[in-house]
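Participant: Here is the input, now give the coordinates:
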Amino acid sequence: MNKRFLLSIACFLLINLSVRAGRVDTIQVESKAMHKAIKCVVITPDRYSTAASERFPVVYLLHGYSGNHSDWIRKAPELTSYADRYGVIIACPDGQNSWYLDSPVNPAKRFETFVTGELLPYMDANYRTQADRQHRAITGLSMGGHGALYLAVRHRDLFGQAGSLSGGVDLRPFPNNWDLKNLLGEEATNQSNWDTHSVINVIDSLQNGDLRLMVECGTADFFYEVNRNLHQKLLQRAIAHDYIERPGAHTWDYWRGNIEYQLLFFRKGFPEEK
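Facilitator: Below you'll find the predicted structure:
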């Protein structure tokens, strides 16, 4: 076959793929609660720029401890294609090792307030979102998995779906890890803080049907046991959820390989346009 013809085909495919890739913006959202600007990556699907009247569901995608707002797009660049495939806006805020909490001991860490009270209104005011709970989902990895479930359960008026990848869904077994004592105080003298900020206890307020839930964890992950405990508690309380465990560790190979399943889960849960 003619080499020039093959080159033309290759160029066409590259151009076509690039046209169908979503757009990536890095924005700064002012936090009055913390008196500073917080960075956020926003991925819009390709048709966001071509269908001027269309509004889109939003998936809030949270990073893990020691990461930042750019982690997901740097480590999983195919998110731009997923935004196109599933017709969603993806927003990745910087969590600054906060575990996405309003810290009861450090007033400078107010990331629950930031995400729910500042970032969501900013996104709805500045992007063509479908601004209701039925069209919002939240998920994340590790610290972000905890944050996603924690925020969704506590703010069911804002989110209709939530997920977690390798989430730290019970903080209490890890009293000396990941700056948690700087957020919650020493565990021995602040037990109630650790109890009330752990997802496995926060779900006590959850009723079946309040949220569509998807929880995943690798079987070689150090959070595997706490995720299985969460799954068992949800079963005991008859709360419907999808739970997946498969071979894998606390690695980007696992998260990158599984995030699309969560986006597909959310897409199926968003109401269809009438």
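Participant: going forward, measure contacts and count neighbours with C-alpha atoms only.
Facilitator: Fine.
Participant: Show me where the stretch 51-200 of the chain has its strands.
Facilitator: 58-62, 89-93, 136-140, 161-165 (DSSP state E, counting those that start in this stretch).
Participant: Any chance of these in a markdown table with mean neighbour count and distance to Ser18 as columns?
Facilitator: What follows is the strands of the stretch 51-200 of the chain, written out as a markdown table (neighbours: other Cα atoms under 10 Å; distance: least, Cα to Cα, whole Å):
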| stretch | mean neighbour count | distance to Ser18 |
| --- | --- | --- |
| strand 58-62 | 27 | 22 |
| strand 89-93 | 26 | 18 |
| strand 136-140 | 29 | 26 |
| strand 161-165 | 29 | 29 |
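Participant: and this one, so I can compare the two:
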Amino acid sequence: MRRVVCLVACLSLFAGPSLFAEPPSVPTKSKPASVTDSKQTPKKAKKKPAPFAWVNPIPNKRLHPSLQHGTFQSPSLKQDVGYAILLPPGYSEGESSKRYPVVYYLHGSRPGSEAKSLALVPLLHSAMESKQVPGMIYVFVNGGPVSHYNIPGEPTKQGADVFIDELIPHIDSTYQTIADREHRGIEGFSQGGRGTMRLSLRYPDLFCSAAAGGGGYETERKISESGGRESEKLVFAEGDNTWDLARAFSKTKTPQVDWMIYVGTKGFNYQNNLAYMKFLTSLGIPFERIVVPEVPHSGLKIYEQRCVEIMRFHAANFR
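Facilitator: This next block holds a predicted model:
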């Protein structure tokens, strides 16, 4: 049953924290503690991430008149799953004569939520409202406990399947979408960039357009080379990674997906994005690229410079 709550306007931008902190520096020689040193305030402990939840209402600072929060009853989880949806300017609920293509946006972090990437909303809406790009629906996905992955043998940790098998049909049956692959795109940043590339390679019959931002392809390579093992406690299905899936896709190259990879030169995944681009080229898999100088690992900061270009990439791919 559809339960959608329309939300009130409030624009705000946010740049999420880096996923990796630099190691503390080690002094070359010790010095006696001064009176000032001895009274220094201890550093605050890092804030722990919020516990994972399948439903996460939109924070007040992210409210926008065209942004809604919705839920659907997941058949596999037997509970509600949340999503956020940005409707284009001029969207009129119930006006079935006008339909729109859809871009599914996969959040970063692990775990994340459907509220994680909503700082992009004002930029997306502004580009459509100013008619720099045509109207599109953007759906912000909840990627599950292990963002956008399935964990073998753990029924409550099937984030990829909940998205592919349940959320997409719900969106197509609830909103005025053009419900075919020629009008369906996927995008994400960081963990969402990994998920975008992996899921578009696995399901090329579902997506015609895929823009993967700042993905951790070195980690994906490690998973490939270790039979699915990312760490001692985290093991994925063998072959469920961007390297093995690209090799498998290169044997047929159909149906063709239009891919883009984007990354900032100051991001900690910059070099491994370059390595993955070289790998795709070696397989004969074409893609577009955007490399943004002097930008760190931040989807928002990349969007502040290249939002319209990325949106136009999807728009051009919708047939």
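Participant: hang on, the earlier thing: save the strands of the stretch 51-200 of structure 1 as JSON lines, and put in distance to Thr196 of structure 1 too.
Facilitator: Below are these laid out as JSON lines (distance: least, Cα to Cα, whole Å):
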{"stretch": "strand 58-62", "distance to Thr196 of structure 1": "21"}
{"stretch": "strand 89-93", "distance to Thr196 of structure 1": "24"}
{"stretch": "strand 136-140", "distance to Thr196 of structure 1": "20"}
{"stretch": "strand 161-165", "distance to Thr196 of structure 1": "19"}
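Participant: out of these, nearest to Ile15 of structure 1?
Facilitator: Among those, strand 89-93 comes nearest to Ile15 of structure 1, with 22.4 Å by Cα to Cα.
Participant: That closest one packs against which elements?
Facilitator: Where contact means 3 or more Cα pairs under 8 Å, 6 or more residues apart in numbering; DSSP states H and E, strand 89-93 of structure 1 is packed against strand 36-44, strand 58-62.
Participant: To which residue of structure 2 is Thr129 of structure 1 aligned?
Facilitator: Here Thr129 of structure 1 is matched to Thr177 in structure 2, going by TM-score structural alignment.
Participant: Next: Arg246 of structure 1.
Facilitator: Match for Arg246 of structure 1 (TM-score structural alignment): Val292.
Participant: Same question for Thr80 of structure 1.
Facilitator: In structure 2, Thr80 of structure 1 lands on His125 (TM-score structural alignment).
Participant: Same question for Ala148 of structure 1.
Facilitator: Using TM-score structural alignment, Ala148 of structure 1 pairs with Thr196 in structure 2.
Participant: For the residue nearest to Gly87 of structure 1 when sequence neighbours are not counted, list the residues it contacts.
Facilitator: Excluding its sequence neighbours, the residue lying closest to Gly87 of structure 1 (Cα to Cα, 6 or more residues apart in numbering) is Pro45, at 6.1 Å. Residues in contact with Pro45 of structure 1 (Cα atoms under 8 Å, 6 or more residues apart in numbering) are 21-23, 80-81, 83-84, 87-89.
Participant: what do you get if the cut-off is 6 Å, keeping everything else the same?
Facilitator: 22, 83-84 (Cα atoms under 6 Å, 6 or more residues apart in numbering).
Participant: Against Ser173 of structure 2, how distant is the alignment partner in structure 2 of it?
Facilitator: Correspondence of Pro45 of structure 1 to structure 2, assessed by TM-score structural alignment: Pro88. Using Cα to Cα, to the nearest Å, Pro88 of structure 2 is found at 17 Å from Ser173 of structure 2.
Participant: next one: Leu280 of structure 2
Facilitator: Leu280 of structure 2 is 35 Å from Ser173 of structure 2, by Cα to Cα.
Participant: neighbour count winner among the two?
Facilitator: For Leu280 of structure 2 and Ser173, the more surrounded residue by other Cα atoms under 10 Å is Leu280, and the numbers stand at 16 against 12.
Participant: What lines up with the more buried one in structure 1?
Facilitator: Aligned partner of Leu280 of structure 2 by TM-score structural alignment: Leu234.
Participant: Roughly how far does Tyr48 of structure 1 sit from Arg237 of structure 1?
Facilitator: 40 Å.
Participant: Also Phe114 of structure 1?
Facilitator: With Cα to Cα as the criterion, Phe114 of structure 1 and Arg237 of structure 1 are 31 Å apart.
Participant: So those two - more neighbours on which side?
Facilitator: Legend: neighbour count by other Cα under 10 Å for Phe114 of structure 1 and Arg237, higher for Phe114 (24 against 14).
Participant: related to what we said a few turns ago, neighbours around the match of Thr129 of structure 1, how many?
Facilitator: 19.
Participant: Run a quick check on it versus Tyr100, I expect a contact.
Facilitator: Yes: between Thr177 of structure 2 and Tyr100 there is a contact under Cα atoms under 6 Å: 4.8 Å.
Participant: doesn't the match of Leu280 of structure 2 fall inside a helix?
Facilitator: Yes: Leu234 of structure 1: assigned to a helix according to DSSP: H, G, I helix; E, B strand; the rest coil.
Participant: got the contact list for it?
Facilitator: Contacts of Leu234 of structure 1 (Cα under 6 Å, 6+ apart): none.
Participant: And it, how far from Gln207 of structure 1?
Facilitator: Taking Cα to Cα, one finds Leu234 of structure 1 at 10 Å from Gln207 of structure 1.
Participant: okay, now Gly90 of structure 2: neighbour count?
Facilitator: 10.
Participant: And it, how far from Leu167 of structure 2?
Facilitator: For Gly90 of structure 2, the distance to Leu167 of structure 2 - Cα to Cα - is 24 Å.
Participant: for Ala210 of structure 2, same thing?
Facilitator: For Ala210 of structure 2 relative to Leu167 of structure 2 (Cα to Cα), the value is 18 Å.
Participant: likewise Glu220 of structure 2?
Facilitator: 25 Å.
Participant: What of Arg99 of structure 2?
Facilitator: 18 Å.
Participant: Looking at those two, which one has more neighbours?
Facilitator: Leu167 (24 against 17).
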